[in-house]
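>>> From the sequence below, what's the structure:
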Amino acid sequence: MPALNLRIAALLLACAPLHALAFAPSDADKRFQAIYEKEWTWRQEQTGQADEDTDTSGDNTRLPDVGAPAQQARLKVWEQVLKDLDGIDPAQLSAENRINLAIYRPQVENLAAEVRLRAYEMPFNSDSSFWSNLSFMARRQMKTADDYRAYASRLRDVPRHFDQHIANMRAGLARGFTVPRAVLDGRDVSIAAVAELKDPEQSAFYAPYRKMPARIPAAEQEALRKEARAAIREHVVPAFGTLLTFFRTEYVPKARTTLAAEAMPGGKDFYAQQIREYTTLDLSAEQIHRIGLEEVARIRAEMQEVIEQTGFKGTFAEFLTFLRTDPQFYAKTPQQLLDRAAWISKRVDGEVGKFIGTLPRGRFTIVEVPADIAPFWTAGRGGLGTYWLNTYDLPSRPLYNLPALTLHESSPGHSLQAALAQEQGEQPAFRRDNYISAYGEGWALYTEKLGKEMGIYETPYEDFGRLTYEMWRAARLVIDTGVHHKGWSRDQALAYLRDHTALSEHEVTTEVDRYISWPGQALSYKLGEIAIVRLRAEAERELGPKFDIKAFHDAVLKQGSVTLPVLESQIRAFIAASKAGPAKAAAAAP
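Okay, here's the model as predicted:
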């Protein structure tokens, strides 16, 4: 952690609880606000786009410029922002802005580091890609003819956008900075699905035109549909065809044969930065590996206790085989899986208010993962307004895992947290609209454990599913650092996840390939959850009978998305205020 960040952290621990006092903005506050508001507005103009979690594309008529010159130009802006921040004394900021600075500075540091390390030369992994994320633009609500025209303009810009990505990937190939060859087989399916499209109206990109707002006159609707069909046929499909040819004839044959991030040019710095970005902590790969091994051993003992509750008499390995093969644990149709997830989420609705004081107004829906990306996606994913559930290959989607998955991805996990973050109107946009993985994934994993207190797990098998999901995240700490730092093979990583969890073979494979191709991201879940569990235990110990579970969860969730050091400082401020009495606790609420 940079020295200035340590200084900010020290000030956070010493500062008065948030909102405990009213401050007139100082000159430092005004300068800081001007810096982040200007940079944030510029950032949205530069990088606004759609993905599975958000859509910041707005009314842009072009997709982001991802070419190397534009990337380097952004780096200069972020480096200047960091210099400007150096000129602000955190001690002169209000309590609110000390928190904001402690969140904003690492955000900009990470953006600058990504460009400095030329991470844009590897713009996809086995789980997510720029070409698949592009289709999520089609889910944006369009209300006017101008919205549709801007969308069609973005579709016509796909060839330029893809050509820039291809140029960046060629530069990555030239220096050995690529996704490993071992995880690339079959990843061209989602490209081919569009490249080989014959009818534009069958494209996911055409979805917004199937039901258009009645306020748009019928004749204009037809003109807009004609524009979309031409954009898809003449621009989108050929661009995907070019990308498919490049992927098959250049990228896959020339991709590196190593697995470890540290084996790439500049790989040690790259992996260290990935750890810093995704965990928000100053931990080494060795430290994280040891934490993972300790967590794996602890959870394994809890698993054995649950197995005994089921009455199963075989070995641990035999129990895993039983769970993976017995038909009672699997849905027979996609709709059955969706229905069960909906039932679980409604049961959560009846309990969540007993554990969280402030609930969001925003709601979420449950949607099947699109067929073109489902084979390589995780079991589910949640975000603002949507819980994506993967119904591909039903024998790999056990029902005993579904309660934990639903808690994590929808409520009280990602969908609830994202909605609350959006509704924190007093917070700056860089907090409301940004996602810090260690906090967001840590909270979502914590809610899986909270589901036990809520009574969501109805059988020992579902409770074992909860533990297998926790073990899955603990094993990630071991596997990610094992592959990228210790030189583990793919088979070694597969065996470790297979032997320690009840995940299906399909999930074991897709998950390990995800960790291989996306260094560091998998570390955020368990480290974030460990922090929240530790802080709750501290609050319970310090407050005794004064501990209020709803108030504690409100204190965690009202932060928006924050780094783990900031979360720790804020929860300790909450504990101190709660000791002083309800009035001061309310005043300390962020």
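>>> make it CA atoms for all contacts and neighbour counts henceforth
Noted.
>>> Run through the residues that contact residue 478.
Counting by C-alpha atoms under 8 Å, 6 or more residues apart in numbering, residue 478 touches 288, 289, 290, 292, 293.
>>> Among these, name the buried ones.
Restricting the contacts of residue 478 to buried positions leaves 288, 289, 292, with burial counted as 16 or more other C-alpha atoms under 10 Å.
>>> could I get those residues as JSON lines with secondary structure and distance to residue 376?
JSON lines is the format used below for the buried ones among the contacts of residue 478 (DSSP: H, G, I helix; E, B strand; the rest coil; distance: C-alpha to C-alpha, whole Å):
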{"residue": "288", "secondary structure": "helix", "distance to residue 376": "26"}
{"residue": "289", "secondary structure": "helix", "distance to residue 376": "26"}
{"residue": "292", "secondary structure": "helix", "distance to residue 376": "25"}
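>>> now the other sequence, so there's something to compare against:
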Amino acid sequence: MKLSFHRPTSRILIAGTLCLVFLLGTVLGWANTHLFSADSRFEQFTEELFQKEVSGNMLNLHYSLAYPEKKGIQRPKATLGTISLPSSQLTDTSSASLSNTSSEAEDFTSQTLKKLQTFKASGLSESNRPTLDMLLLYYKTQADYQDYSILYEPLSPSLGIQAQLPVLLAEYAFYQKQDIADYLNLLVSVEPYFESILAFEQEKSQQGYFMSDTTLDRVLDQCRSFIKEPDSNYMLDIFAEKLKSFGKLPQKEQDILIQKHKQILLNKVIPAYQNLILGLQSLRGTGRPSQGLAHLNGGKKYYEYLIKSQTGSYTPVREMQKRLAGQIAADMNNAQKILKQNPSLLRKLNSHFDLPEMEPQDILTALCQKTGKDFPALPETDYTVRYVHRSMQEYLSPAFYLTPPLDTRTPNIIYINPSDQRSNLELFTTLSHEGFPGHLYQTIFFGNTEPSDIRYLITSSGYIEGWATYIESYGYQYASNYLDDNDGSDYVCLTWLNRSINLCIYSLLDIGIHYYGWSQDEAARLLKLFGITNTNAISEIYQYIVETPANYLKYCWGYLCFLDLKTEWQTVLGNNFNPKAFHQYLLEIGPVQFPVLQKYMQKHLQKLTVKENGHSAAVNSDTKRRCSYLHLLLFSVIIKKSLQFQQCFR
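Coordinates of the predicted model:
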């Protein structure tokens, strides 16, 4: 008989096998969640998209990232690039350059859009869904623009590249020594960059799209102002201050760099502006009359693109004008009620009743303290207030905020243009727009939510400027606390209504001039309805709007979209409406186009109504320049006149 023996399986082997199976399952589960999930694939794609977009030119990269190497991004050659001919996909004048050819830009946009369309929002996390919706809408809008890019105008007296470039270069921060070398190389590249702009303008001239002689003179005046005193140009002092603050170079090396910087400025930058002036002068008389985009071939379509890209809204133009007209009527009606109850306010309006004088730093501190009731809290934030150099005051906005790199979130710099501050109240509300709870506050708050990097680069101007304009109404409310007068609250309410009416009227003029082709005489007829008859004022308003299509709408329509969202929430929630919670939802979604914002705000509102009422509720969603030419006495215009101008669009 043959005996056989079966050796029992080792318990250690069994345990080891089970551990291996468990570990393998854990690894596969993690990989499925983090490597192969839709979220992980989407996040990887958006990061690659960010790196591709941000590294297009050195100026974009530097203002987005202080330390690009830490994100594995190699610095491109430190040049401003060129503007491509015959067209280029430029969407932001502050970006300063774009070196892709037209066909390359079209291919990139098309490929990006196709890739985005492979993702489904239902398969993404709540934080990624708005990003997908925002990117799809952005690249779809860019794709629709390709045929009209010859209409893009890189030069304008206040918002043009030639006006903004000195500020962008002057504020080029030095985080490491390489930044100093990059900055100097960027200065050297101004000359070839301006040559490409001039070539673009020559092409526009040949095709009948060059600017009017009136605009040309204003651009040339701005250029001459910058180069007027080359040996004392403000960029010289700023460079020396930045080297000193950098603190890592011996004085001898600083002196050498200061001298080199001056040579580059005198021998490269100033001549670049001089050559631009000469080249533009040679095109005098070849441009079109001073009139809106509607008079150009394709101009109406291009204006519709500008509205979408600048405001982040896709509301038809005729619906926009009705909403704007309705807001003017409502504001004037409210103003009349206040004046009827307190006629003595007219005397104070005419006597230039004002806030006591306050330093900008004190105003910003006060604003920080007063936002707690209406807005979620922020951690303590460092910021710096600076003044626009006298050589640029005539051509730059009343104030502006420079956003910091996303990887440092500092420095936060607010520039004030002293030539545009007409009252202490205006300074107070301007700083609410630029600082707290406006641009600076919104930027820091959204950054604290740790969004995807692409959200810093691709945003919505309508949201950003609309938010800051919407915030001004709170700025006026907060300002009333500093008026030692029983009528202080009504007074600041009237001045805010005046500001709102101004923006709406200018936005209607923008539509009339660029969509309907109004002449200056036709624009004057609208202004006359509101008592504006001064010829110089009308001419200045008309010319500014001709040169900056859709600019007023970016501020005004964005503000109205936020106002409409707030009204909707108040209507649905009634006494349960919480302004702080409402603003927190808006800020957490961040800068997206308004269809995207409305979609996710509606979802928040539905959740709240379910929570409050125990059932689903139907929710329906309807849906810089600071000019002071409109005198406060326009409130005495009878209300029916606010409706008459609607006939101008029929």
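>>> one step back: just give me the closest of the contacts of residue 478 of the first structure to residue 340 of the first structure.
residue 292 (31.9 Å; C-alpha to C-alpha).
>>> contacting residues for the counterpart of the closest one in the second structure?
Residue 292 of the first structure maps onto residue 324 in the second structure when the alignment is built from TM-score structural alignment. Under the criterion of C-alpha under 8 Å, 6+ apart, the contact partners of residue 324 of the second structure comprise 504, 505, 507, 508.
>>> in the second structure, which spans are strands?
Ranges of strands in the second structure, per DSSP state E, are 384-387, 399-402, 413-416.
>>> residues making contact with the first one?
By C-alpha under 8 Å, 6+ apart, the surrounding residues in contact with strand 384-387 of the second structure are 360, 361, 411, 412, 413, 414, 415, 416, 417, 418.
>>> The first one: neighbouring residues, count only.
By other C-alpha atoms under 10 Å, 17 other residues sit near residue 360 of the second structure.
>>> what's the spacing between it and residue 387 of the second structure?
When C-alpha to C-alpha, to the nearest Å is applied, the distance between residue 360 of the second structure and residue 387 of the second structure equals 11 Å.
>>> what's the answer for the fifth one, then?
Remark: distance between residue 413 of the second structure and residue 387 of the second structure (C-alpha to C-alpha) = 10 Å.
>>> pretty sure residue 376 of the first structure contacts residue 126?
Yes - judged on C-alpha atoms under 8 Å, residue 376 of the first structure makes contact with residue 126 at a distance of 6.9 Å.
>>> Could you tell me how many residues sit around residue 282 of the second structure?
Burial measure for residue 282 of the second structure: 11 neighbouring residues, criterion other C-alpha under 10 Å.
>>> What's the match for it in the first structure?
The criterion is TM-score structural alignment: under it, residue 282 of the second structure has residue 249 as its aligned partner in the first structure.
>>> Identify the residue spatially nearest to residue 487 of the first structure, adjacent ones excluded.
Counting by C-alpha to C-alpha, 6 or more residues apart in numbering, the nearest residue to residue 487 of the first structure once its immediate chain neighbours are dropped is residue 260, at 6.2 Å.
>>> That neighbour pairs with which position in the second structure?
Under the alignment (TM-score structural alignment), residue 260 of the first structure pairs with residue 292 in the second structure.
>>> what does residue 527 of the first structure give?
Residue-level alignment of residue 527 of the first structure against the second structure, with TM-score structural alignment as criterion, gives residue 557.
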